[in-house]
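1. take a look and give me a structure for this.
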Amino acid sequence: MTGLLNQIALDEHIEQQIMISTRYDKAFALLMIEFDPPKELVTSNSKITINNLLLDFAKRIKCCVRRTDTVARVDSNLFSVLLHDIQNFRNVVKVVENINHQLLEPFLVNDGQYTFSAVIGIEVFSGADKTQKSFNENAFIAMCRARNTADRNYAFYDEDLDQEISRQIYLEDTIREAIDRQQYDIHYLPINSTLGNSLSCMQADVVWHSEQLREINPATVSEYIETLELSKLFGDIQLSTICQKLARWERDVEYYDKPVFLALGNSQFDDQQTPVRYRKIVEASGMKPEKIGLLISEEHILRNVDVALRQIQALKREGFKIIIDKFCNGLSYLGKFAQGMVDMIRLDTDMISRIDERMEWLCVVEGLTRMARQLNIQTILDGIDSDFQFQTMLNVNADYWQGHYVYIVNQEYDLAAIGGESIAN
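-> Below is the predicted model of the structure:
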């Protein structure tokens, strides 16, 4: 009636997927969905009407999955979805959320409109020794547990995974709320020139007001922002705020001309519209793009160097400074950059901290700094947190240094009178 597979055909697909996933180490998931209209509605309408209702529900499920996924009707009001090759568990939850969104649209039954709910059980295959039978049974058990879940209509069979997903969703909701309510500040961290140890530029970092977010590694929060597809919105807001602050400083502080660096998210970097859009944001505040340095993760560049080169060229054409962040692991591609494409590299803080344990790392830092200088690229030594590190780095021919020790040196440089915060902020 619905044109979907039945239980027997679904079992064959599950068996095949288990073999594929075992061989190629790929995860997949089975969703068991119970669509349960009220009994009085079922008994008071004809079989044709109820069949049309189930057909409508089946169509809505198919709208929520990829063409490569499998949808089946395994009982009168029981449906299953086989999600092939899932990249992470959050993608499974997105499918569930899409199904729930489809359920918000009223169903037409005769002349009336009705909304119905569903409960969903989820079993995930990620390399464990499971059979088709146990897979179906586990999804059914999870579905039964979902009936008794107060805050949501789905559950994973693996209770540890279920709790982890709940934690992730809570964190994502917290991030969305923090962005919507502007529950964050942008702090400006000093970067000093090694010539005279004077302030040369600053790095903009987001500091969250939320206690939950402050307890989490900032990199993890950034990853969630990328996952939630908020990177473009939040990145544009950050850039606009920074440019407005720079404009105030240039207007109110005599001879103030220090650039500010900010991290460019991976999805922002991949977006071909970013160079022009960023230039327009900067120019709208009366600033020039050369006052903004964009920190780009070396790891992300290495995923596709040729594509990254084209995007960096586009950003440079718009006038932005380019800083390769966490520069350490891959060096062979650096020679591909044309003269003037990259302005600076910032060495990973781990490289500086390791010098406290093994002085051999000093040779690595010196070598990288020397290599960068030969390519006409300036270097920032990040992580100067102690007097020992400071004294050791004096002999390294770098251009800038940054860290807690640098902050102490700059405590007297006060911008509170014009911006409401000191340079430590």
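
2. all contacts plus neighbour counts: C-alpha atoms, from now on.
-> Noted.

3. what residues does the host helix or strand of R277 touch?
-> For R277, the host element (DSSP states H and E) is helix 274-284. Helix 274-284 is contacted from outside by D236, L239, S240, C243, Q268, K288, P289, A314, L315, E318, G319, using Cα atoms under 8 Å, 6 or more residues apart in numbering.

4. which residues touch the third one?
-> Applying Cα under 8 Å, 6+ apart, we find S240 in contact with I281, V282, S285.

5. rerun at 7 Å
-> Contacts here follow Cα atoms under 7 Å, 6 or more residues apart in numbering; on that basis S240 touches I281, V282.

6. on the three-state scheme, it is what?
-> helix (DSSP: H, G, I helix; E, B strand; the rest coil).

7. so how far is E290 from it?
-> Separation of S240 from E290 (Cα to Cα, to the nearest Å): 15 Å.

8. same question for Q268.
-> For Q268, the distance to E290 - Cα to Cα - is 18 Å.

9. same thing with L103?
-> When distance is defined by Cα to Cα, L103 is 50 Å away from E290.

10. follow-up on the earlier one: looking at Q268 and E290 now, which is surrounded by more residues?
-> Applying other Cα atoms under 10 Å to Q268 and E290 shows that Q268 carries more neighbours, namely 19 against 16.

11. list the contacts for the more buried one?
-> By Cα under 7 Å, 6+ apart, the contact set of Q268 is S231, K232, T274.

12. A strand includes R358, no?
-> No: using three-state DSSP, the assignment for R358 is coil, not a strand.

13. sorry, back to before: let's have the contacts of Q268 in CSV, adding neighbour count and distance to E250.
-> Shown next, in CSV, are these (neighbours: other Cα atoms under 10 Å; distance: Cα to Cα, whole Å):
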residue, neighbour count, distance to E250
S231, 20, 28
K232, 19, 27
T274, 19, 25
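
14. between those residues, which sits nearest A128?
-> Nearest to A128, judged by Cα to Cα, of those is S231 at 34.7 Å.

15. grab the nearest non-local neighbour of that closest one.
-> Computed as Cα to Cα, 6 or more residues apart in numbering, the closest residue to S231 that is not its neighbour in sequence is I225, at 5.7 Å.

16. before we go on, could you also do this sequence so I can check it against the first one:
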Amino acid sequence: QAGVGVSGCEELALRKDGTVFPIEIAVTKIYHGEQKLFIASIHDITQRKEAEKEIRRARDELEIRVEERTRELTQEVGERRRAEESLRLAGMVIDNLSEAVVIVDKKFNIVSVNPAFSLISGYPSKDIVGKKPPFVNTLKDNNSLYKKMLTGVTKNGHWEEELWCVRKDGLEYAARISFSAITGEDGVANKFAAVVNDISERKRAEERIYYQANFDALTGLPNRALFHDRLNSALPIMMRTKRKLALMFIDLDGFKLINDTLGHNIGDLLLKETAERLNSCIRKGDTVARLGGDEFTIIMPNLLDSHNAPLVGQRILDALTKPFFLRGHEAFVSGSIGITIYPDDAEDAYDLLRNADAAMYNAKDQGKANYQFYTDELNKEVQERLVLKNGLGKALENGEFELFYQPKLNLLEGTINSAEALMRWTSPELGSISPAKFIPLMEETGQVVEVGEWALLTACRQHKAWLDAGLPHIRIAVNLSARQLRDLSFVTIVENALKETGIGPDGLEIEITESMLMSDSAKAVKALGELHDMGIHVAMDDFGTGYSSLSYLKKFPIDTIKIDQSFVADIATDKDDSEIIRTIINMGQTLNRKIVAEGVEDAEQLSILRDFKCDEIQGYFFSRPLPHAEATKFIREQAEKI
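-> Model prediction:
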């Protein structure tokens, strides 16, 4: 460069060996006189260049590292902020949870709680931090449960259970407690978190459902389901311990009369007090259950001697004979008790209950208000009843029922004006079955309503057949059951039978008993009144065997009084029976009621009844019950004699 010196100019130079290397040239212009000279200073700057290269590389690396670290720091700050936000949100969530959250240290002292804990337990945070949670103290009361909790949280890291706890105010609440371990970076648990759910409402609902499923709502006694459960649970224990068990079946005598006459509210009160009296008679560990209606059972386990059972049985009989005072009413009942013993009589629950039931019916047959033990003879009766029940199920469908007719003799005219229709059952497998056996079974099962409707229609058809055959007007009497009288559709059923067969109401007579009137007074008055208004005759059967016979003649529309055969049987030998019959006849005729004497078996009885001016007689002396063909022939023959 002209006129100036060049300093620090860097160039590349070539060595003799051909390698290139960096140099720095500094040129200075000088004058020697007028001669212009240049001094050049050349430096090998290879090392400097290498150092500068290293510096640039180090700087670049540093910038990269700074940039990377800046990114890391930015990310960490973001993560920290997100973590802080997450913790803040988690804290807000925990604070607003309906479940209580309790953090405890390794000694189970509280570190922190959320507000829900105070709401559930009643303990403010300031009063409970640093102390053990109340539910831990509850767990300690149950040593086995407390050990399970410790094992669960320390070994498995988790444990949960449902238990009843106590609030600060002393009230109980049900809680589901779930413990979880909180571990540090070393994996060792240093704290525990407990989540507490208040499940009181659910528990109470479950208890209500359990109670409704297993206990009688009226008396609070175990119901049929719980009774069977306890009996089935007790029997294996009796087998292992070689102890006996007594099962009692108790039926209240006279309950139905009280329930129907005084009302169901009074009947319910009687059942409740009966339950209390039964509970007062038993030992600790015994079970009193109500199977339904007025039927109760008692399970007496752990008996060394079966003779202990009748002691309790007599205690129960004595308790039940005392009067019941029910809202101003004084009522009396008794109990019929059947007793069976495990393993003497049976080894399973079904057979034991069946045996006790059979023994109870035997107690009723023995006059009620007593207890009877099960016997092998009763077993035969039970088996027979079961066979009969099974047979009855399809007897109507298979056409196995038949009506027999027992004519009644009009003593004044010597004619047959009426006949009683009597049910007969002939089974292909069992043969001819006594009505005394199958009719009570039909009453039990309710089948008597359906069969009774069939009998009513069949009797009406028979009356029509006799009229069409040219026979005299024969009124047919049909026996009515208590279940039929209670049936709201019974009057309609009678109307339909008359309409279907085309006979008049004067061709039909309904026979009822005093006991039916006593048990269904209100319904009986209405139903019998409607039937009587239709022109249907109503007869009272078995008159004199009830309690208030005379009052019924005024209260109910009775056309005919039938004197029970128990009085007629001894009319010739017992002056009292004779006078009773004379009085009934005189009284009935004074009230314009027709009198029929049942069970007339010989000429002497007939002669006395004729002297007493009885209207009609019925019995084997005149005619046994006859199948419809024989009855038709008999009635025709009697009509031709006149």
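
17. which of the contacts of Q268 of the first structure does the second structure keep?
-> For these, the subset whose aligned partners also touch in the second structure (both residues aligned by TM-score structural alignment, their matches' Cα atoms under 7 Å) is K232, T274.

18. residue in the second structure paired with Y170 of the first structure?
-> Taking TM-score structural alignment, the alignment pairs Y170 of the first structure with V387 from the second structure.

19. helix/strand/coil for its match?
-> Classification of V387 of the second structure using three-state DSSP returns helix.

20. can you report how many residues lie near it?
-> V387 of the second structure: 12 neighbours (other Cα under 10 Å).

21. ok, it to L441 of the second structure distance?
-> Distance from V387 of the second structure to L441 of the second structure, by Cα to Cα: 11 Å.

22. what's the answer for M360 of the second structure, then?
-> Applying Cα to Cα to M360 of the second structure and L441 of the second structure gives a distance of 15 Å.

23. and these two? Which one has more around it.
-> Counting neighbours by other Cα under 10 Å for M360 of the second structure and for L441 shows that M360 has the greater number, 28 against 18.

24. that one -> the first structure?
-> In the first structure, M360 of the second structure lands on no residue (TM-score structural alignment).

25. buried stuff in whichever strand or helix holds M360 of the second structure?
-> In this structure, M360 of the second structure sits in helix 349-365 according to DSSP H and E. By neighbour count, with 16 or more other Cα atoms under 10 Å as the criterion, the buried positions of helix 349-365 of the second structure are 349, 352-364.

26. now stretch 82-99 of the first structure
-> Buried, per 16+ other Cα under 10 Å, within stretch 82-99 of the first structure: L82, L83, H84, D85, I86, F89, V92, V93, V95, V96, I99.

27. now do the strands in the stretch 1-150 of the first structure.
-> Listed in chain order, the strands found in the stretch 1-150 of the first structure under DSSP state E, counting those that start in this stretch are 27-35, 70-75, 78-86, 107-109, 112-114, 118-125.

28. how far away is I8 of the first structure from S80 of the first structure?
-> Distance, I8 of the first structure to S80 of the first structure, by Cα to Cα: 12 Å.

29. show me which helix runs longest in the second structure.
-> If you go by DSSP state H, the second structure has its longest helix at helix 46-96.

30. what's the helix holding M360 of the second structure in contact with?
-> Residues contacting helix 349-365 of the second structure (Cα under 7 Å, 6+ apart): 231-232, 247-250, 336-340, 346, 370-374, 378-379, 382.

31. tell me, how many neighbours does N390 of the second structure end up with?
-> 11.

32. in what helix or strand does it lie?
-> Assigned by DSSP H and E, N390 of the second structure falls in helix 376-392.

33. against the first structure, what's the mean shift for whichever helix or strand comes after that helix, could you check?
-> Following helix 376-392 of the second structure in sequence order, the next helix or strand is strand 401-410 (DSSP H and E). By mean Cα distance after the TM-score superposition for the first structure, the fitted strand 401-410 of the second structure averages 1.2 Å away from its aligned residues in the first structure.

34. show me what strand 401-410 of the second structure is packed against.
-> Helices and strands touching strand 401-410 of the second structure, by 3 or more Cα pairs under 7 Å, 6 or more residues apart in numbering; DSSP states H and E, are strand 415-427, strand 616-618, strand 626-627, helix 628-641.

35. give me whichever of those is most buried.
-> strand 616-618 (a mean of 25; mean count of other Cα atoms under 10 Å).

36. what stretch of the first structure does that strand fall on?
-> Mapped onto the first structure using TM-score structural alignment, strand 616-618 of the second structure spans residues 400-402.

37. distance from that stretch to the second structure after superposition?
-> Compared with the second structure, stretch 400-402 of the first structure is 1.1 Å away on average (mean Cα distance after the TM-score superposition for the first structure).

38. so how far is that stretch off the chain centroid?
-> With Cα atoms, centre = their mean, to the nearest Å as the basis, stretch 400-402 of the first structure stands 28 Å off its chain's centre.

39. any idea which residue sits dead centre in the second structure?
-> A213 (3.9 Å; Cα atoms, centre = their mean).

40. can you pull the contacts of that residue?
-> Listed by Cα under 7 Å, 6+ apart, the contact set of A213 of the second structure is empty.

41. still on that earlier bit, I179 of the first structure: which of the buried residues of stretch 82-99 of the first structure is nearest?
-> I179 of the first structure has its nearest neighbour among the buried residues of stretch 82-99 of the first structure in V93, at 21.9 Å by Cα to Cα.

42. ok, that closest one to R370 of the first structure distance?
-> 49 Å.

43. quick one on the thing from earlier: of the helices and strands packed on strand 401-410 of the second structure, which is nearest D541 of the second structure?
-> Nearest to D541 of the second structure, of these and by Cα to Cα, is strand 415-427 at 11.2 Å.

44. neighbouring contacts of the closest one?
-> Here strand 415-427 of the second structure makes contact (Cα under 7 Å, 6+ apart) with 400-410, 432-433, 435, 459, 473-478.
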